[in-house]
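Q: task: produce atomic coordinates for the following.
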Amino acid sequence: MINRKKEILIGIVVGIIATFIGMFFYSLYSASTSNLTQETAIKVFFEQGKLGHLISMGAILNLLAFFIFLKRKQDYRARGVLLATIFTAIIVLILQFI
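A: Next up, the predicted model:
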């Protein structure tokens, strides 16, 4: 039982880290196409109210982590990544109404 919780927690952490890495690379891509610094690009996302867009684009890397865990038959870690993705979707939904 404890092992399952540990595996799910590992999946959640991997999902959150993958989202932040995806956000980093997407903001880097946006900055390079707009001739801005990465910090300025993130500020522009925030000022335009598109922070949810940045987060959701970053969460695309969770697909990669999810399918890698499934392929390795690490179902509980895949479940953790799925939970992190659902949590990310809820945050994006909340940001749409703020």
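Q: only C-alpha atoms for contact and neighbour calcs from this point on.
A: Fine.
Q: surely Leu70 is in contact with Ala78?
A: Yes. Taking Cα atoms under 8 Å as the definition, Leu70 is a contact partner of Ala78 at 6.2 Å.
Q: I'd like the structure of this one too, to check against the first:
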Amino acid sequence: MNNKEVIIGIIIGLLASAIGLILSLLFFGNGKSISDSLNIALAQGVFTKLVSIGALLNLGAFFLFINTDKESRAKGVLIATVIVALITIIIRFT
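A: Next up is the predicted model:
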């Protein structure tokens, strides 16, 4: 296992989740801007749902790395998805 490849996968997974969150705020948000939509989502308690929807982009990255025989990067994306899931659970229940 190449640690550099796993770290690249983690970074790509976290970036994909962040981009997915922004896209979900744009599509499902009620505000006039991304920050306005973010504030509304936090106030209504649907932020964790939008984070979960945003993490769906990790599926594409994961399967791309699996199909191109880059298993270490796919492992990093999987680790990033678990990190996002844990953060979502922590935010949801605090």
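Q: rewinding a little: neighbour count: Leu70 and Ala78 of structure 1, which is higher?
A: Ala78 (28 against 15; other Cα atoms under 10 Å).
Q: ok, which stretches of structure 1 are helices?
A: 2-33, 38-47, 51-58, 61-71, 75-97 (DSSP state H).
Q: other SSEs contacting the first one?
A: Contact analysis of helix 2-33 of structure 1 by 3 or more Cα pairs under 8 Å, 6 or more residues apart in numbering; DSSP states H and E lists helix 38-47, helix 51-58, helix 61-71, helix 75-97 as its packing neighbours.
Q: which one of those lies closest to Met1 of structure 1?
A: When the helices and strands packed on helix 2-33 of structure 1 are compared by Cα to Cα, helix 75-97 sits nearest Met1 of structure 1, at 11.4 Å.
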